[in-house]
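S.K.: Need the 3D shape of this:
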Amino acid sequence: MLDNIRSALFLPASNPRAIEKARGLACDLVILDLEDAVADADKDSARTAAVTAADGTWGERLLAVRLNGRGPWHDADLAALAGLSAIDLIVVPKVETPEYAEALAGRLARPLLAMIETPSGIYAARDIAGVAGVVGLLAGSNDLTSALRLPGGRAGLTLALQSIVLAARAAGIAAFDGVFNRLDDPQALEVDCIAGRAMGFDGKSLIHPNQIDVANAVFGPSAEELEEARALIAAATGGAERFRGRMIEAMDVDAARHALRRAGLA
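M.R.: As a prediction, this is how the structure comes out:
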């Protein structure tokens, strides 16, 4: 379901112009946000807007809603979203226990993206990833940075982020990198995306449409990678063998096929 997600754009469900614009954007996943991006006074109207928007046309991109965590609006969000089949995914903030994920998966009856945003969530990530109904983990890097009392940047988050990737891979589900906060620095965004891809993330969560093209370019296989993948698959005959000056084996063929699938070519 999430094999081809390179870019996941958060936008406030309280902003009707942003919702309409998002229907034509090049992101792979739109996340209508009921949580951090929405002021308290707008929570109820944002919830109604998200449900209404789910009935619209979203083309090839997937549609998700991020509900509010435990607190004043949590139960109302659950009631509104439960069984809403027009939504592809539900994004759940601050998941810290597998029991919480299990309870929401059973009640919502939709695939869940569990946000790992706290030290407790990091320690429980492996068990959370193994819950039936959880199809991906999403790094909440801003909250992790705050909770860990870090000065900023990726360096201090390395262990936490790698733990999210490891948990997702152990469970066979997707892993998405956290947001990049600077909106006017595409070069720094590219560096951040490259670091995330090198760490093993499948895609990037975003907070502005102008970040989409960079994320798609970095997390999508390049023309060179696709040519390499096709050539490797064609050359492989089984077992360990030489290919373009290096040794390859079955896992390299699997990786090549995965690259083609991400590009919609297999």
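
S.K.: Only C-alpha atoms from now on, for both contacts and neighbour counts.
M.R.: Noted.

S.K.: and the most centrally placed residue in the chain, helix, strand or coil?
M.R.: The centre of the chain sits closest to Phe176, judged by C-alpha atoms, centre = their mean, with a distance of 3.7 Å. Judged by DSSP: H, G, I helix; E, B strand; the rest coil, the three-state class of Phe176 is strand.

S.K.: Kindly report the same for Asp3.
M.R.: Applying three-state DSSP: Asp3 is coil.

S.K.: can you count the residues close to it?
M.R.: Per other C-alpha atoms under 10 Å, the neighbour tally for Asp3 reads 15.

S.K.: so who does the closest residue in space to it that isn't next to it in sequence touch?
M.R.: Closest residue to Asp3 apart from its sequence neighbours, by C-alpha to C-alpha, 6 or more residues apart in numbering: Arg262 at 5.9 Å. Shown in contact with Arg262 (C-alpha atoms under 8 Å, 6 or more residues apart in numbering): Asp3, Asn4, Ile5, Gly220, Pro221.

S.K.: Just the buried residues of these.
M.R.: Among those, those classed as buried by 16 or more other C-alpha atoms under 10 Å are Asn4, Ile5, Gly220, Pro221.

S.K.: Please tabulate those residues in JSON lines, including the columns distance to Ile212.
M.R.: JSON lines is the format used below for these (distance: C-alpha to C-alpha, whole Å):
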{"residue": "Asn4", "distance to Ile212": "14"}
{"residue": "Ile5", "distance to Ile212": "12"}
{"residue": "Gly220", "distance to Ile212": "12"}
{"residue": "Pro221", "distance to Ile212": "15"}
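
S.K.: Tell me which two in those residues are the farthest apart.
M.R.: Ile5 and Pro221 (11.8 Å; C-alpha to C-alpha).

S.K.: Which stretches in the stretch 101-250 of the chain count as helices?
M.R.: 119-129, 141-147, 158-171, 186-199, 212-219, 223-235, 250-262 (DSSP state H, counting those that start in this stretch).

S.K.: What are the buried residues along the fourth one?
M.R.: By that I understand helix 186-199. Leu189, Glu190, Asp192, Cys193, Ile194, Gly196, Arg197.

S.K.: and Leu32, that one's in a strand?
M.R.: Yes. Judged by three-state DSSP, Leu32 forms part of a strand.

S.K.: Distance check, it against Pro16.
M.R.: Here Leu32 is placed at a distance of 11 Å from Pro16 (C-alpha to C-alpha, to the nearest Å).

S.K.: Second chain to compare with the first, below:
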Amino acid sequence: MSKPFRPRRSVLYVPASNAKALAKVVSLTADAVIFDLEDAVAPDAKEQSREALRDYFLGHPTSKAERIVRINGLSGEWGGEDLLAARACKPDAILLPKVETPYDITGVAEILEETDASENIRLWAMIETPRGVLNADEIAELGLRSTARLDCFVVGTNDIARETGAKLIRGRAPFIPWLMQILLSARAGKLDVIDGVYNDFSDPDGFSDECTQAVQMGFDGKSLIHPSQIEPANAAFHPDENAIGEARSIVDAFSHAANKDKGVIALGGRMVERLHLEAAQKLLAKIETIGRN
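M.R.: All right, here's what the predicted structure looks like:
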């Protein structure tokens, strides 16, 4: 199943309870915004936050940024009302917290189907518990089923750290096996995958290093806690000029009449296959989409 590309280099959390933060969203250049009804909202502010979110979407029916609403878990006291509020807002996606089994996804997908929710409302999954990491492959398989609506994993490194006792040290050495396990699972299910937050927004060098690490690992973007992290994330996850130039050379070479039926050609002293052409076409389509946003 082919899914349209959406840039997700920078994915900013915005508390639905924070009126000033909501007002600033339209001026930001984040690729995606997660309107948070879960961790960032105090228990006594849940109902007020839902109303603020409804008002925001009514006042801003369209957006250049992809819009996602993170709800509380359906097993808790707030999740049901959160889901109804999120559905009414008609965001691009609903982010489910602490996903640990495929049913955590399919159960919500069934509710959306039964209530005639738009097919354009997709589901994202927080992978942020030991059980979620262990079951990431099984969960990601739902990405191959259109009825499951699943499009993206978001890594919750803070929760994983809390539940395992592993330390979020510079370089994240204890987390690398888990991060790669989540990423591999996502790719097997044709999902995008967003790296966890960097907690110290006053440390731009540390944030830059962690973005570089995430790019090298293969993540599509980074989840953010502060607007100051948007531009560095966009820059870090933007394909570099050398890669863009190489992609154009590959596409041009295969477009020549003599090469159109070949599976392998020589280009710049190396052998280039059709799989490289597909990757080059995907990269150029990505650049074109980013340029339109």
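
S.K.: And the TM-score between them?
M.R.: The TM-score (TM-score structural alignment, normalised by the length of the first structure) is 0.94; 265 aligned residues with a C-alpha RMSD of 1.7 Å.

S.K.: quick one: contacts for the aligned residue in the first structure for Met126 of the second structure?
M.R.: Superposed on the first structure with TM-score structural alignment, Met126 of the second structure falls opposite Met115. By C-alpha under 8 Å, 6+ apart, the residues touching Met115 of the first structure are Val91, Val92, Pro93, Lys94, Val95, Leu137, Leu138, Ala139, Gly140.

S.K.: what's the counterpart of the first one in the second structure?
M.R.: Using TM-score structural alignment as the criterion, the counterpart of Val91 of the first structure in the second structure is Leu95.

S.K.: hang on, its match is in a strand, isn't it?
M.R.: Yes. Assessed with three-state DSSP, Leu95 of the second structure lies in a strand.

S.K.: I'd like the distance between it and Met126 of the second structure.
M.R.: Counting by C-alpha to C-alpha, the gap from Leu95 of the second structure to Met126 of the second structure is 7 Å.

S.K.: Ok, Arg87 of the second structure next?
M.R.: From Arg87 of the second structure to Met126 of the second structure the distance is 18 Å (C-alpha to C-alpha).

S.K.: The first structure: which residue goes with Leu150 of the second structure?
M.R.: Checking with TM-score structural alignment, Leu150 of the second structure has Val134 as its match.

S.K.: ok, how many other residues are close to that match?
M.R.: Other residues close to Val134 of the first structure by other C-alpha under 10 Å number 27.

S.K.: now the nearest residue to it once chain neighbours are set aside: how far from Ile122 of the first structure?
M.R.: What sits nearest to Val134 of the first structure in space, not counting adjacent residues and going by C-alpha to C-alpha, 6+ apart, is Leu112, at 4.7 Å. To Ile122 of the first structure, Leu112 of the first structure is 17 Å away according to C-alpha to C-alpha.

S.K.: And for Asn142 of the first structure?
M.R.: 14 Å.

S.K.: More neighbours: the two, which one.
M.R.: Ile122 (24 against 17).

S.K.: looking at it, that one is touching Ala160, isn't it?
M.R.: Yes. Counting by C-alpha atoms under 8 Å, Ile122 of the first structure touches Ala160, with 6.3 Å between them.

S.K.: follow-up on the earlier one: check contacts around the match of Val91 of the first structure.
M.R.: Here Leu95 of the second structure is in contact with Ile34, Ile68, Val69, Arg70, Ile71, Leu123, Trp124, Ala125, Met126 (criterion: C-alpha under 8 Å, 6+ apart).

S.K.: So which residues of the stretch 1-150 of the second structure form strands?
M.R.: Along the stretch 1-150 of the second structure, counting by DSSP state E, counting those that start in this stretch, strands occupy 10-15, 32-36, 66-70, 93-96, 122-127, 150-155.

S.K.: Using CSV, lay out those together with distance to Gly107 of the second structure.
M.R.: Putting those into CSV (distance: least, C-alpha to C-alpha, whole Å) gives the following:
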stretch, distance to Gly107 of the second structure
strand 10-15, 25
strand 32-36, 21
strand 66-70, 16
strand 93-96, 11
strand 122-127, 11
strand 150-155, 12
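
S.K.: Of all the ones you listed, which one comes closest to Glu246 of the second structure?
M.R.: Nearest of those (C-alpha to C-alpha): strand 10-15, 24.8 Å.

S.K.: Please work out which residues of the first structure line up with that closest one.
M.R.: Under TM-score structural alignment, the match for strand 10-15 of the second structure is residues 7-12.

S.K.: cool, and stretch 186-193 of the second structure?
M.R.: The aligned range for stretch 186-193 of the second structure is 168-175, by TM-score structural alignment.

S.K.: How about residues contacting that stretch?
M.R.: So stretch 168-175 of the first structure is contacted by 2-3, 126, 129-130, 134-139, 164-165, 200-203 (C-alpha under 8 Å, 6+ apart).

S.K.: The first structure: which residue goes with Asp252 of the second structure?
M.R.: Aligned partner of Asp252 of the second structure by TM-score structural alignment: Ala234.

S.K.: Give me the neighbour count for that match.
M.R.: 10.

S.K.: how close does it sit to Glu228 of the first structure?
M.R.: For Ala234 of the first structure, the distance to Glu228 of the first structure (C-alpha to C-alpha) stands at 10 Å.

S.K.: now Ser163 of the first structure
M.R.: 30 Å.

S.K.: and if you look at Gly172 of the first structure?
M.R.: For Gly172 of the first structure, the distance to Glu228 of the first structure - C-alpha to C-alpha - is 25 Å.

S.K.: try Glu249 of the first structure
M.R.: Applying C-alpha to C-alpha to Glu249 of the first structure and Glu228 of the first structure gives a distance of 15 Å.

S.K.: Please apply the same query to Ala263 of the first structure.
M.R.: 13 Å.

S.K.: go on, Ala129 of the first structure?
M.R.: Distance from Ala129 of the first structure to Glu228 of the first structure, by C-alpha to C-alpha: 32 Å.
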